[in-house]
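Engineer: Sequence below, structure please.
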Amino acid sequence: MTPRAATRPVGTVTRGTTNPNRLRRMDRWIAAVHGAELRRAQRPVAVDLGYGAAPWTAVELLGRLRTAAPRTAVVGIEIDPARVAAARPYEREGLEFRHGGFEVPLPAPPQLIRAANVLRQYDEDQVAQVWSRLCARLAPAGPHGSRGGLLVEGTCDEIGRRHVWVALGPEGPRTVTFAARLASLDRPSDLAERLPKALIHRNVPGEPVHAFLRDFDRAWAAAAPYASYGARQRWIRAVRDLTADWPVTDGPARWRQGEVTVAWEALAPRGR
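Structural biologist: Predicted coordinates:
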């Protein structure tokens, strides 16, 4: 890919902390739900935006996406030039690293932008502008049922046990996914501490995300008899009960992975 002319990166330097396998749950979800779009693209490109002080997450993203779409290339983009220089020795076929930020300095729109643990340090009122900028950089919707590129923005804990992320297309937010290593979970609302910036300050009475987590905890408690069959069966039962009142967009195949995905409109902050 031919680089664009140099521009000043948009954004601020993050703490850069990262660990191997931290984003495996997010990566596997992307491969499962977005793999068809990647396969459909002539030259599928995925961006690991703000990969941090070490390139592990970009290296792992390439391997996981290629299980679903073998022609996928990954570009790691970092606003700190020293981190880019440190990552360059890891470049290989299909993997490169570039200096940049929210402007996403690529010659063509990517099919995927993953921005994990990037917006935690930003103010809530900055999120909409960042989302809009990144969504504008995605590959547009096209013929034959293509919905265009995907932005996945969210947060997780340091070792990847608990995640919450928002998936957005060129048109804007689509869904919110909650994912966990179920053995580490006392109750679903434990995931509240990993809500992305757009939602974390809205986990208060009167806001939809608070109501959702309250109902999820109630469904989890009601499913307690299933715990004798394991945390996975209890989770599946609780999510199945949630579908009576909440627009869950996935099914048992994803629930078994310790996930549940809900339409964004149901959880969007009041007044947005």
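Engineer: all contacts plus neighbour counts: C-alpha atoms, from now on.
Structural biologist: Noted.
Engineer: correct me, but residue 196 touches residue 167?
Structural biologist: No. Residue 196 is not in contact with residue 167 according to Cα atoms under 8 Å; the separation is 11.2 Å.
Engineer: Who has more neighbours out of those two?
Structural biologist: Per other Cα atoms under 10 Å, whichever of residue 196 and residue 167 has more neighbours is residue 196, with 25 against 21.
Engineer: who's in contact with that one?
Structural biologist: 119-120, 153-155, 164-166 (Cα atoms under 8 Å, 6 or more residues apart in numbering).
Engineer: ok, residue 126 - how many residues close by?
Structural biologist: So residue 126, with other Cα under 10 Å, has 12 neighbours.
Engineer: Sequence B follows; please return its structure for comparison with A:
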Amino acid sequence: MGKPTGKPIGEVTRGTTGHNRLRRADRWVVAAHGRSLRSATRPLVVDLGYGASHTTTLEMFLRLRAICPSVEVVGVEIDPARVAAAKPYERPGLSFTLGGFELPVARPPLLVRAFNVLRQYGEAQAWGYWAMLSERLAPGGMIVEGTCSEVGHRAVWAGLDRSGPRTLTLSARFDSFERPSDLADRLPKALIHRNVPGEPIHAFLRDFDRAWAVNAPLSSYGSRQRWIAAAETLAGTWPLAERPPLGGRSRWRLGEITLPWSSVAPE
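Structural biologist: Predicted structure coming up:
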């Protein structure tokens, strides 16, 4: 996989970023894909559209290096000024380059993180870019594509492989919402306009709100216990991941829930 030539594919984003904004997604990546990174030879990870600052790419690099010392991370940005500003922070295993969805890297990546980059596109375009990124993955590779709030306290992301979307994860700090459906504004572009009656994602969020309400008495023990109980209630009717690394109490206690994409895929 050589570096593509020509104009980068995509549009410049707002570039909003900040320290620890993507910590929730990185924590999930370590749990869900740490083993595959450690078992790979020279695993390459791409942080696509890292924004106006190198910060979240550097944080991802440090988190992944802690569990896989051989990992290489490349931050890809479509704005030349942002790339130039990030260059001084390069170090062995971490680099920044100009590009877009074409992924101008030397070899197929095992993992691509793309956060807050598809919000400005239409649903059809988002599906197209998902397909483009999937085609560029290494065998067994994954994409983590999603959106988070300004400070990262509410986030939703899809996990994709070369065949398409496989999982959907909702993650939130317990004091950042009143009910789980508040996370609807962070849904991936492929789902955000499908949150209407008759669509599976709407039914899921409705049932999540009900499970949250039913377990309101547990609030006296803290929102974490209420979230765990709501997840256990939901698992009776929805195919939540119920065992590590994607599910179970160890993940639920973090304010995180993962379920198969097929259960919420658009009608």
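Engineer: What is the resulting TM-score of the chain superposition?
Structural biologist: Remark: TM-score between the superposed chains equals 0.96 [TM-score structural alignment, normalised by the length of structure 2]; 262 aligned residues with a Cα RMSD of 1.2 Å.
Engineer: about what we covered before: mind listing the shared neighbours of residue 196 and residue 167 of structure 1?
Structural biologist: Common contact partners of residue 196 of structure 1 and residue 167 (Cα under 8 Å, 6+ apart): residue 153.
Engineer: thinking again about what came up before, now flag whichever of the contacts of residue 196 of structure 1 is closest to residue 132 of structure 1.
Structural biologist: Nearest to residue 132 of structure 1 among the contacts of residue 196 of structure 1 is residue 153, at 12.2 Å by Cα to Cα.
Engineer: That closest one -> structure 2?
Structural biologist: Matched by TM-score structural alignment, residue 153 of structure 1 corresponds to residue 145 in structure 2.
Engineer: Mean deviation, the helix or strand where that match lies versus structure 1?
Structural biologist: Residue 145 of structure 2 belongs to strand 142-148 when assigned by DSSP states H and E. Aligned to structure 1 and superposed, strand 142-148 of structure 2 gives a mean residue distance of 0.4 Å (mean Cα distance after the TM-score superposition for structure 1).
Engineer: and that strand, how far from the chain's centre?
Structural biologist: A distance of 3 Å separates the centroid of the chain from that of strand 142-148 of structure 2, by Cα atoms, centre = their mean, to the nearest Å.
Engineer: Run through the neighbouring helices and strands of it.
Structural biologist: Packing partners of strand 142-148 of structure 2 (3 or more Cα pairs under 8 Å, 6 or more residues apart in numbering; DSSP states H and E): strand 111-115, helix 123-135, strand 154-161.
Engineer: can I get the ones you listed in a markdown table with distance to residue 71 of structure 2?
Structural biologist: Below are those laid out as a markdown table (distance: least, Cα to Cα, whole Å):
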| stretch | distance to residue 71 of structure 2 |
| --- | --- |
| strand 111-115 | 10 |
| helix 123-135 | 20 |
| strand 154-161 | 19 |
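Engineer: Go through these and name the closest to residue 241 of structure 2.
Structural biologist: Closest to residue 241 of structure 2 of these, according to Cα to Cα: strand 154-161, at 13.3 Å.
Engineer: I would like the range of structure 1 that aligns with the closest one, please.
Structural biologist: Aligned using TM-score structural alignment, strand 154-161 of structure 2 spans residues 162-169 in structure 1.
Engineer: which residues are contacting that stretch?
Structural biologist: 25-26, 135, 138, 147-157, 173-181, 191, 194-196, 264.
Engineer: That stretch vs structure 2, average distance?
Structural biologist: Looks like 0.3 Å for stretch 162-169 of structure 1 (mean Cα distance after the TM-score superposition for structure 1).
Engineer: Tell me the gap between that stretch and the middle of its chain.
Structural biologist: On Cα atoms, centre = their mean, the centre of stretch 162-169 of structure 1 falls 4 Å from that of its chain.
Engineer: cool, stretch 211-218 of structure 1 as well?
Structural biologist: What separates the centre of stretch 211-218 of structure 1 from the centre of its chain is 22 Å, taken as Cα atoms, centre = their mean.
Engineer: Also stretch 64-71 of structure 2?
Structural biologist: That offset, for stretch 64-71 of structure 2, works out to 19 Å (Cα atoms, centre = their mean).
Engineer: Regarding it, how distant is the last residue from the first?
Structural biologist: One end of stretch 64-71 of structure 2 to the other measures 7 Å (Cα to Cα, to the nearest Å).
Engineer: Stretch 245-252 of structure 1 now?
Structural biologist: 17 Å.
Engineer: now do stretch 175-194 of structure 2
Structural biologist: One end of stretch 175-194 of structure 2 to the other measures 26 Å (Cα to Cα).
Engineer: in a helix, that's where residue 51 of structure 2 is, yeah?
Structural biologist: No. Per DSSP: H, G, I helix; E, B strand; the rest coil, residue 51 of structure 2 lies outside any helix segment and is coil.
Engineer: and residue 15 of structure 2, which of the helices and strands packed on strand 142-148 of structure 2 is closest to it?
Structural biologist: When those are compared by Cα to Cα, strand 111-115 sits nearest residue 15 of structure 2, at 10.6 Å.
Engineer: report the angle between the axes of the closest one and helix 123-135?
Structural biologist: Put simply, strand 111-115 of structure 2 runs at 160 degrees to helix 123-135, going by axes from the mean of the first three to the mean of the last three Cα atoms, to 10 degrees.
Engineer: Nearest residue to the aligned residue in structure 2 for residue 212 of structure 1 in space, ignoring adjacent ones along the chain?
Structural biologist: Aligning on TM-score structural alignment places residue 212 of structure 1 opposite residue 204 in structure 2. Spatial nearest neighbour of residue 204 of structure 2, chain neighbours left out: residue 264 (7.4 Å); criterion: Cα to Cα, 6 or more residues apart in numbering.
Engineer: Many thanks, I have nothing further to ask.
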